[in-house]
Every structure is written in structure tokens, then in C-alpha cells.
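Q: attaching a predicted model along with its sequence, questions to come.
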Amino acid sequence: MRRSVTAFLNSGRSGGETEGMQEKEEKTEDEKRREKWFWLCSILSFGRKEKQMLLDFFGTPEEIWQADEREIGEVFWKNEEHKKAFFREKAAWDAKKAWNEMQKKGIRFISCEDTSYPQKLKEIYDYPFGLFIRGELPKENEKTVAIVGARLCSAYGRHFAVKIAEELAGYDISLVSGMARGIDGTAQRAAIKGGGKSYAVLGCGPDICYPMQNRDLYQNLLKNGGVLSEYPPGSSPLPFHFPMRNRIISGLSDLVIVIEAREKSGSLITADQALEQGRDVMVLPGRAGDALSAGCNRLIDQGAGIFLSTDQILERLKIKKKNHTNTKKTYIALESEENLVYSVLEFQAKNLQSIADETNLTPQKVSAILVRLMLCGLVAEDVKNHYSKV
């Protein structure tokens, strides 16, 4: 007799461990529901809106599965091909095979009905119906802050992403972000380096590292937090996935911080969704006229909170500030000319000639000093002949 697929899903045993065991004749109601949620959340040709449409019409994933062609035809479809795609995926579905392949990749699935599903996500109106997870999920009592921002960020943005993330880690506040280049990845690396946890919400399957340049971060997240997605294993990082995943970033967070964002950016989508979800939003202000600050300054103009220090975050999360009486500081002794050059630098990059003009030193002299400062880890060359403080 063929074994129940969902009995296998719930058993937590590998195929070798289950050989010779007595197979169940009947599926429990919980097993049936788990299997059908797994199926619904694995459909690739339908987005969340289409799945919500089916649930609104039929009631449960089981009833969607059991519906015949006539009943399915009563549902509003974009076109005939849309309906055919549903039946093609349903006919090709092999729950046991899909589950085995997922387990081999170290991924687990929970539906929105599972007790381990994050309560914070259940509070948002368009919560994901299921999550595919590698590593951990934030615990219910775990304080979480999202840090999001520009992929092509400045030294100013990187500096504050690191500073905020490391300080939050010191208070056991976990960081949620999208593992993207720029602000997201920088903040998540800093959180882990500071001894904290971080969770990445991906716009692809949890088995896919995107972008590939963040492979090191992806591996560290598995050890110090987790990666999760509403998209099943193997799902490609398609452009329309990312605006959708942003609601999960804000939904999992107690507070969202935006560090550098252009007038039109994914970070502003995250901020807007956070406000709709009733989350606090704070913004790092930037220079007027700077493209990377345009989005942040617009949010401030619309009433978002201005980030000034991590004390504000601690206050909003009701966390008592620590007394650092034995804080050690490292000082690097600089020669007078090195100190002069360093003093005119900012977190926004300056070109070599501007630095020379402000210090009354020759460009050749300034260039040699900047090399020494970079070796000390005090200065970065953002682009050719443009330097900033680190």
C-alpha cells in the first residue's frame, strides 16, 4: 500500500530510516492540510494574489486541490492559458519528491497554520501562506530591526550601516534585511561581526544565493540566524519577487531604518509597507541635492522619524541602555600632515585635487599620505582619486 506523503513529511526521518516501518493507511486531517499548503506555496505560475483568489473562492488548499475543471472554471482567470497552467502544475506535482529534494538542501517548510509561524507576520494583511527556511527564524520574543538602503551606497551610508548594526548587536537586537549589495549586506555582516544574529528575506528560493558576491554572507547567516523566502527552492530571483519580499522584511521587524535611498527605490517600498503595517520607520538624513539622499529626505518630509542615535531605537523598543564604564578606544597616532589630510575628509568622497586645495599640499604629497591612511584602515578610495573616511 502506498505510504501517505504527509506522514513522510511529518516524520522527520530519511528514506533509509523509514524502510521496513509500517506504512499508514490513512492520512490525518493535519497531514492533509500540511501537504496541500506545501503544494499551494510551491506553485510557481501563480503569485500570492492568485492564490488568495483561489482561497477566497474555495476556502482551503484541500478544496482547491479537489476542485474539478468545471469548478475551477468558475474562478476568474486572466486567460485560458492561465487556467491551463494551473492544471499542468497540479498534474506534475509530486509531493514526496519535492519534499525529499527540499530536505536534502537543508530547507524546511512551515505553513501559516503552523504554531512555529512568526506571529509578527500573521499581523500583516498579506502575510505569506508559507515559508521556506534555512537556518532559524526569529523567536517570538526576539527584538528585530530592519536596515535597508541603496545598493550603490556611499562611504557615509556604509559607515552608519556598520555603526548601527554593531551597536544593536550589543543589545541582542537582531537584524533583518534582504542580503542585497550595499547597505543591506553591509549591515548584516556588521551585525554578525558584532556577535548578533541576522535574518535575510530572499526574492528567490532559499537555496539560491543572490547576489553571488554575497556567498560569504549567505553562509554566515546560516550559522548566525537564517535565510527565508515565500518562494520554493529553485525559484529564480525575478524582478517582481523583490517588491513582494520587502513586506516580509518589514513584517518581521519591530522597526525599520532606511539608510540612503534614491527617489524611486525598493527601500522606499519597504518603508511604505512598514508604515501600512504599523511599524516605526526611521531615516538617516542626507545632504540636500544628493541623489542617494533624495528618498530618505522625502520620507522625513512626509513625517518619518529622523535617526540620530541608537538610543532612539532602544527607547522605542523599551530596552535599557547599558553603562559602558570600561569602554576601550584605539587611537592611531598620525603625523601632522596626515592629521591635516584626515581632518578635511568626510564620509562623502572628495577628489584628490579638492583635498590638495584645502590642505595647501601638492597632489603628489596628498596622494602619498592617503595611501598611508588607507593602510591604517582610516580612509577608502570609493572611485578613482575620490577618497572618504571609513
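A: Cool, got the structure.
Q: contacts, neighbours, all on C-alpha from now
A: OK.
Q: ok, A98 to V201 distance?
A: 22 Å (Cα to Cα, to the nearest Å).
Q: revised request: answer the last question for E166.
A: From E166 to V201 the distance is 20 Å (Cα to Cα).
Q: ok, I147 next?
A: I147 sits at a distance of 12 Å from V201 (criterion: Cα to Cα).
Q: with adjacent residues omitted, what lies nearest to D172?
A: Excluding its sequence neighbours, the residue lying closest to D172 (Cα to Cα, 6 or more residues apart in numbering) is G196, at 6.1 Å.
Q: burial of that neighbour, as a residue count?
A: G196 has 23 neighbours, counted by other Cα atoms under 10 Å.
Q: go on, the one 4 residues further on?
A: The number of residues packed near A200 is 27, by other Cα under 10 Å.
Q: which element is it on?
A: Using DSSP states H and E, A200 sits in strand 198-201.
Q: could you list the buried residues of that strand?
A: Within strand 198-201, the residues scored as buried using 16 or more other Cα atoms under 10 Å are S198, Y199, A200, V201.
Q: got it, and stretch 73-84?
A: Here stretch 73-84 shows K83 as buried, counting by 16+ other Cα under 10 Å.
Q: next, the one to line up against it:
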Amino acid sequence: MLEEELFAVLKLQATPNVGDIIAKKLIRVIGSAEQIFKEKKSSLLKIDGIGEFLVKQLQKTEIIEQAEYEMNYIQKGAIKYTYFLDENYPSRLKHCVDGPLLLFYDGNVNWNQEKIVSIVGTRNLTNYGRSFCNDLVEHLAAYNPIIVSGFAYGTDICAHKAAIENNLQTFAVLAHGLDDLYPKVHKKYMRSVMENGGFLTEFWHKEKPFRENFLKRNRIVAGISQATIIIESAEKGGSLVTADIANSYNRDVFALPGRFDDAYSKGCNNLIKSNQAHLLNSPDDIVKMLNWDVPQQQEFIQPKLFIDLNPEEQKIYDYLQNNGKQLLDVIAMDCEIPVYKLSSVLIQMELKGAVKSLPGKMFEV
């Protein structure tokens, strides 16, 4: 990404009331972040959901000063970043409507590999939860997954340490900038995490671990992985928010059950009872549910010749051919076709044998 575009993206991030969803919408409609700040006010107001108040926010001079401060830090080479339109941006997170515009990271992890699981849970991890977490990661090590967590007390740090002990890659998603560290007591684990993966955040380098940042952090933990595993949770807790987000992204959620009167099993038991999580009795439940035990063989499929597709159908077909199976809403957004219209087009394509529907409103060639 050119420096001019990066600077414009930083200005968008600094603009009050412009979150990731609105920012990405503006970029897709106008063509680039840089062009947004060159666009006429009348053109911006024609965009659905963009009003006078938001346009005024984009014209504030203070956002330039804030963006310049962060830009200077990035230009020193002190931080690596990836943009939501870049190839190396986490592919699963790319298709989350509220995924971050920019991600900053330190370390070296291929977060686009297939097997990535997030492990979260209570900070007050019991011996039961700790033992299961360690056994789980040790068993999964044979399949070489990346282990994701939030570097917090309890379950998070237990998952990171278990990954390191089993020679697995792990990376920590932070609720603050890379110049800070929370909790401070976990500084002793930084080097080993860096050597086995790294740290990832959406926050600028000086951002502190404010309370609301942890909730924002949770959507990255849920969105970047194939499945989210809840080890233990009280009746209310941040890991339940992560589970809810993972479900909204159509990701698998697993929860470790416990005795009905255990305070830190109530959250997991409720998730299972309400069908918001698969019951997790053993590591094999993860392996079987995610099909890790099925040999990955290259299946030869005789191509169907002479499928008669109109230009709109061909556009969708080419998109799925290049991007693999995708959610209905993602196809609609990327192909710029309204969902109501796309649904009928996909039905016609399915009848022609060009695509097939999958559970969870997903489609593939």
C-alpha cells in the first residue's frame, strides 16, 4: 500500500464516528481511502448512510495531526501492518463485516493456514480447566494448528504456554498498542511467544488497554480462527461475548462442560444448553467436528463444459472460483449485487450445476 493511501486510512481511523464498517463501505464505494478526502461533499452525501454530521467529522483538522503522529512511528519501521485489502491480511477476518481496517503485528505467523483455533475462558482458571487446556493442546499438536488467545490471565496464558511447550505457533491478540503490555506480569512470556508466533492488534502503538478495547479485541479472536474453544466461564464474562461473536460469523464454538454448581462452568453449560456451543468432552471432538482427521486428497472433478452463464452469473462464478466457498452476504458485498437479487441468481446457477449451496448460507463452485 502506498504511503498516501496508508495516511488516508489512518485519518479514517482517527475520524470520530467512523468505524470499520462505515470506513470499508466508503472505500469500496469511492475506490480508495485517499479519494474519500478529495471527494466533493455532495458526492459523499449521496452514499447511503452518510449524512452531514459524518461529512463534517471527515473534515476535522485534528485527524490529520493524529494520523501524522502514527504515520511517523510506522515510517521508522518499528511496526508491521496489514490492510484489509492486502493478500496477507487474515483471510477469515477479511470476510467479517466489522473486521479491522488495519492490523498491526510483531512476529512471524502465517495466519492464513487452515488450522487455527482460538482458546479463551475465565481468568480464574481452575485445576480442572488448566488440566483440560494442557491436554487439549497436547493432543491437537499432531495436527499442527495455530493457537490464538488474548494473553490475559488464566485461560489465555495457559493456552499460549501449552502451545509453546508443544512446539506450536501461537499469537496473542492484544487490547492495546504494541508499545504497551497488559498484564505487566506476563512480560516474562513475551520472548517465547515472539519466538513461536507473535502479537497482533488493531490499536495504534500508544493505545492503552481501556475496558472497551477488550470487547473489540474479542471479535478478532473469534474472526481469525476456524473455531473458538471456551475452557471455563462464569455465568457472565468476556469469553461468552467471544462465543457469541464467533456464532455470528458462522464459526464452530466448543465449550467444556462442568458440574452444575461450579461457578466457572455455568457459562459453558449455558452455551451448550442453548445450542450455542458443541459439547467438548475430549480433544477428539475438535478433530472430528473440524474434519482434521479426514485425509486431504486432491479430488479430480471433470469440468462441466458449455455451461451457459449470463454476465452476472459469470461474475459470481469467477469470484467463487478465485475465492472458494463464501457466505451469501460476503458474495453480495464483494460482487456488488443486492442480497435479494443474488439469492435468485444463485438458485438459477445451482440449477445449471455451476454452484452448490452449503449449510450456513454458503456457496461454492
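A: It's in. In this text the structure is predicted, and so the values were computed from the model without any measurement.
Q: superposed, how do the two chains score by TM?
A: For this chain pair, the superposition-based TM-score is 0.70 by TM-score structural alignment, normalised by the length of structure 2; 291 aligned residues with a Cα RMSD of 3.0 Å.
Q: next, show the common contact partners of I147 and V201 of structure 1.
A: V176, S177 (Cα atoms under 8 Å, 6 or more residues apart in numbering).
Q: picking up where we left off before, the strand holding A200 of structure 1 vs structure 2, average distance?
A: In the superposition with structure 2, the average deviation recorded for strand 198-201 of structure 1 is 1.0 Å (mean Cα distance after the TM-score superposition for structure 1).
Q: please pull up the equivalent of the residue nearest to D172 of structure 1 in structure 2.
A: Under the alignment (TM-score structural alignment), G196 of structure 1 pairs with L168 in structure 2.
Q: how far away is that match from E195 of structure 2?
A: Separation of L168 of structure 2 from E195 of structure 2 (Cα to Cα): 11 Å.
Q: now do A332 of structure 2
A: Between A332 of structure 2 and E195 of structure 2 the computed distance is 40 Å (Cα to Cα).
Q: those two: who's more crowded?
A: A332 (18 against 13).
Q: excluding residues flanking it in the chain, which one is nearest D293 of structure 2?
A: Nearest residue to D293 of structure 2 in three dimensions, chain neighbours excluded: V287, at 6.0 Å (Cα to Cα, 6+ apart).
Q: do the same with P237 of structure 1
A: Using Cα to Cα, 6+ apart, the nearest residue to P237 of structure 1 is C204, at 4.4 Å.
Q: same deal with W77 of structure 1?
A: In space, and not counting its chain neighbours, W77 of structure 1 is closest to K83: 6.3 Å by Cα to Cα, 6+ apart.
Q: looking at it, that neighbour is touching E74, isn't it?
A: No. Using Cα atoms under 8 Å as the test, K83 of structure 1 is too far from E74 to be in contact (10.6 Å).
Q: residues in structure 1 aligned with stretch 123-141 of structure 2?
A: Residue span in structure 1 matched to stretch 123-141 of structure 2, by TM-score structural alignment: 151-169.
Q: buried sites along that stretch?
A: Counting neighbours by 16+ other Cα under 10 Å, stretch 151-169 of structure 1 gives 151, 153-169 as buried.
Q: likewise stretch 364-377 of structure 1?
A: V366, S367, I369, L370, L373, M374.
Q: tabulate those residues (CSV), appending secondary structure.
A: Below are those laid out as CSV (DSSP: H, G, I helix; E, B strand; the rest coil):
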residue, secondary structure
V366, helix
S367, helix
I369, helix
L370, helix
L373, helix
M374, helix
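Q: for S116 of structure 1, state which of those residues is nearest.
A: Comparing the buried residues of stretch 364-377 of structure 1 against S116 of structure 1 with Cα to Cα places M374 closest, at 47.3 Å.
Q: could you pull up the residues touching that closest one?
A: Counting by Cα under 8 Å, 6+ apart, M374 of structure 1 makes contact with A380, E381.
Q: what does it correspond to in structure 2?
A: So, by TM-score structural alignment, M374 of structure 1 is left unmatched.
Q: mind checking the SS state of I110 of structure 1?
A: Reduced to three states by three-state DSSP, I110 of structure 1 is strand.
Q: if I line the two up, what does it land on in structure 2?
A: Checking TM-score structural alignment: I110 of structure 1 goes with T82.
Q: where exactly do the strands run in the stretch 201-350 of structure 1?
A: 225-229, 255-259, 280-283, 305-306, 350-351 (DSSP state E, counting those that start in this stretch).
Q: Provide the aligned range in structure 2 for the fourth one.
A: Counterpart in structure 2 of strand 305-306 of structure 1, with TM-score structural alignment as the criterion, is residues 278-279.
Q: so what's the residue nearest the centre of structure 2 up against?
A: Centroid-nearest residue in structure 2: G223, 2.7 Å away (criterion: Cα atoms, centre = their mean). Contacts here follow Cα under 8 Å, 6+ apart; on that basis G223 of structure 2 touches R92, L93, C96, G99, I245, A246, Y249, R251.
Q: and if we set it to 7 Å?
A: G223 of structure 2 is in contact with R92, L93, C96, A246, Y249, counting by Cα atoms under 7 Å, 6 or more residues apart in numbering.
Q: next one: F199 of structure 2
A: Per Cα under 7 Å, 6+ apart, neighbours of F199 of structure 2: Y105, D106, G107, F171, A172, V173, L174.
Q: and if we set it to 10 Å?
A: Contacts for F199 of structure 2 (Cα atoms under 10 Å, 6 or more residues apart in numbering) come out as 104-109, 148, 150-151, 170-174, 178, 190, 193.
Q: which among those end up buried?
A: In these, the ones that pass as buried (16+ other Cα under 10 Å) are 104-106, 109, 148, 150-151, 170-174, 178, 193.
Q: circling back to that earlier point, ok, and the most crowded of the contacts of G223 of structure 2?
A: A246 (26 neighbours).
Q: quick check, that residue in contact with I119.
A: No. Under the criterion of Cα atoms under 10 Å, A246 of structure 2 is not in contact with I119, lying 12.0 Å apart.
Q: shared neighbours of the two, anything?
A: V221, A222, S225, A227, T228.
Q: now for these: which two are most distant?
A: Most distant of the shared contacts of A246 and I119 of structure 2, by Cα to Cα, are V221 and A227, 9.7 Å apart.
Q: those two: which has the busier surroundings?
A: V221 (27 against 24).
Q: residue in structure 1 matching the more buried one?
A: Using TM-score structural alignment, V221 of structure 2 pairs with I249 in structure 1.
Q: try K94 of structure 2
A: With TM-score structural alignment as the criterion, K94 of structure 2 matches K122.
Q: what's the burial count for that match?
A: 16.
Q: same thing with L308 of structure 1?
A: 12.
Q: ditto for I22 of structure 2
A: 16.
Q: give me the mean deviation of the helix or strand hosting it from structure 1.
A: Per DSSP H and E: I22 of structure 2 is located in helix 20-30. With mean Cα distance after the TM-score superposition for structure 1, helix 20-30 of structure 2 departs from structure 1 by a mean of 5.6 Å once superposed.
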